[in-house]
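In: Please work out how this folds:
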Amino acid sequence: MADIHHSFLGLLVTVLYLLTGVSGETLSMFSRVGDDVSLPCNNVVYPNCSSTVWNYNRAGSTVTIEVVALGKIKDDKTERLSLGSDCSLHVSNVRAEDAGRYTCQQFLTETGSQHGGDAPVDLSVLTISSTTPVTDLTPDADMTLRCSLFSFMGHGTQCISGVSLSWVLNETGTEPQKYSGSQDPQHSSCDITLTVTLQKKDNNRKWTCTLTEKGNVKISIDFTSTFSGTSNAVKLPISHIMLFVALTIMAAIVTIHTSRRSRPPKALPPQAGESHRHWSS
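Out: Have a look, this model is predicted:
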């Protein structure tokens, strides 16, 4: 009877596993620095994730790091990692070093062998930065921006086939003054720069780098050029300032008037006749 029970359980697990479908293909996902991302697990066996293991491989490294063991986040990884109800791996506040290959695997028992194949997900992280110190951003100064994609293939290497980075056209519809990076999706660099000579109108302006995959925009990232020494304080209309001053003066007058009325009256000096009568008695 026990053998029948175990056989039925094994058959049920196998059917559930087949119904989930395992493609074996690597899923590519893109994220910006600072965003949150959820990496799907396409080979889940137990819906409570007790069979799920997530491994991580950084670009250029042969070391495999286990971040989830049978549904539990490793203690040293709990700060920004969590497991979704569908066993997806949620990464919050994504950093450039999070780029790499994440592999979801299934183990029916703690000491048993792997059940089924891998479900790998490649996470690429898009970053943008200014190689010019932000304190040096002023009108007529040159600003150089760098847009990079960190991926399982590494940083600064040729992009994955079909993926390209490019700078968005400016308001006038013309190309930026100086830029680097091929527009050919088959031979595109995933590390491009943009150099512009700033003008007064460029204060608090956004510069956008876009990632395209097979002709479709997947994600973009912005950098805002803010000139040093400028104040972001809100400027109030003169009428509002005059009203504020008037209200302040009125409040001061009311306070003074109220304080005077609340003072006790001064005692009057005794009359001369009253003093004489008091002396005669």
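In: use CA for all of it now, contacts and neighbours both
Out: Fine.
In: Spatially central, which residue of the protein would that be?
Out: G34 (2.5 Å; C-alpha atoms, centre = their mean).
In: From V254, how far out is that residue?
Out: 52 Å (C-alpha to C-alpha, to the nearest Å).
In: F150 too?
Out: Distance of F150 to V254, computed by C-alpha to C-alpha: 65 Å.
In: When those two are compared, which one has more neighbours?
Out: Neighbour count, other C-alpha atoms under 10 Å: between F150 and V254, F150 has more, with 26 against 11.
In: Surely that one touches R95?
Out: No - with contact defined as C-alpha atoms under 8 Å, F150 does not reach R95; the gap is 9.7 Å.
In: quick one: secondary structure of E79?
Out: Local secondary structure at E79 is given as coil here, using DSSP: H, G, I helix; E, B strand; the rest coil.
In: Following up with a second sequence; could you model it the same way so I can compare the two?
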Amino acid sequence: MDRIRWIMSSLLMLQVQFRDNLYISLFFSAAAAGTYSSSTVRVGDEVTLSCLNVTDDQDQCDSTEWLFTGSGNRVTLFEHGRIQEEAKAKSDRLRVTEKCSLVIKNVADEDIGRYICKQFRSGELDGECTVVYLSVVTMTEQKNDDTVTLFCSVLTYGGCVHTVKWLCEGNKTDMKTTQLDCSGTVTFTTSHLHQKSEHYELLKCEVTHDQDVQLSSFIRLQSSGEKPGDDPTTTISQTTN
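Out: Here you go, the predicted structure:
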């Protein structure tokens, strides 16, 4: 009897494993047939993820579906013309445009992941999926005695695929930069903050993905002892494979 139970249990486990593997295989096969792009933004920014191959004969994007995968979760964000209950926790930050693009306001770490847009016609998948990988850049400051260190790092879905580099213009004396996987730092003395108003350093954290600049964030070191602040100028580009 115990042996029969063991055989039945083993068969059940094999059935579950086969079902899960089949689901994963079908999921990735569907995604593989899509058009891929990537987008990189800073924490707190707003980003628009475009959906390609949008059909014209739909009312309020009722034939469009947006799916999100991140942090081990798969969530349907938008379906049947409205934001879904699964996305309730951040529904106030989401909206879909007339072109069925997904807009995310005040981007946070929890938004990092893979977004898939699907188009349906008569209940069947119509055309290729649009797959967008969203990465988020954070910038922080740390003061230590007479030095200031600025940190620039990028958080991604599925592993580090970016290069982070601090670029400096002007006087580089007493400035030290380091570069690691998906992060970089620049350290300088506080004396840089007490120069005359016509003299300042312009720092830029440059994030690249596959040799293409994804984001350049400029920081101007203010004079008269003011704290360094973020210049609102941010350049973002997307790549499509």
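In: Superposed, what's their TM-score?
Out: For these two chains in superposition, a TM-score of 0.65 is obtained (TM-score structural alignment, normalised by the length of structure 2); 187 aligned residues with a C-alpha RMSD of 3.2 Å.
In: hang on, the earlier thing: overlap in contacts of F150 and R95 of structure 1?
Out: By C-alpha atoms under 8 Å, 6 or more residues apart in numbering, F150 of structure 1 and R95 have these common neighbours: V125.
In: And the longest strand anywhere in structure 2, what's buried?
Out: Identified as the longest strand of structure 2 according to DSSP state E is strand 130-144. Of all the residues in strand 130-144 of structure 2, those buried under the rule 16 or more other C-alpha atoms under 10 Å are T130, V131, V132, Y133, L134, S135, V136, V137, T138, M139.
In: any idea which of these is closest to Q119 of structure 2?
Out: T130 (9.1 Å; C-alpha to C-alpha).
In: Quickly note the distance from that closest one to V16 of structure 2.
Out: On the measure of C-alpha to C-alpha, T130 of structure 2 and V16 of structure 2 end up 30 Å apart.
In: Could you do Q211 of structure 2 as well?
Out: On the measure of C-alpha to C-alpha, Q211 of structure 2 and V16 of structure 2 end up 42 Å apart.
In: Which stretches in the stretch 151-281 of structure 1 count as strands?
Out: 154-155, 163-167, 178-179, 191-197, 205-213, 216-225 (DSSP state E, counting those that start in this stretch).
In: can you tell me which of those strands comes nearest to C104 of structure 1?
Out: strand 154-155 (21.0 Å).
In: packing partners for that closest one?
Out: Using 3 or more C-alpha pairs under 8 Å, 6 or more residues apart in numbering; DSSP states H and E, no helix or strand is in contact with strand 154-155 of structure 1.
In: relative orientation of the longest strand of structure 2 and strand 183-189 in degrees?
Out: 30 degrees (axes from the mean of the first three to the mean of the last three C-alpha atoms, to 10 degrees).
In: Strand 130-144 of structure 2: what's the following helix or strand?
Out: Going down the chain from strand 130-144 of structure 2, the next helix or strand is strand 147-155, by DSSP states H and E.
In: What is the distance between that following strand and the centre of its chain?
Out: 18 Å (C-alpha atoms, centre = their mean, to the nearest Å).
In: In structure 1, which residues correspond to it?
Out: Counting by TM-score structural alignment, strand 147-155 of structure 2 pairs with residues 142-150 of structure 1.
In: if we can go back for a sec, could you dump the buried residues of strand 130-144 of structure 2 into a markdown table with distance to G229 of structure 2 added?
Out: Listed next are the buried residues of strand 130-144 of structure 2 as a markdown table, based on distance: C-alpha to C-alpha, whole Å:
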| residue | distance to G229 of structure 2 |
| --- | --- |
| T130 | 36 |
| V131 | 34 |
| V132 | 30 |
| Y133 | 28 |
| L134 | 25 |
| S135 | 22 |
| V136 | 19 |
| V137 | 16 |
| T138 | 14 |
| M139 | 11 |
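In: The stretch 1-150 of structure 1: helices as residue ranges?
Out: Assigned by DSSP state H, counting those that start in this stretch, the stretch 1-150 of structure 1 shows helices spanning 2-20.
In: Good, wrapping up.
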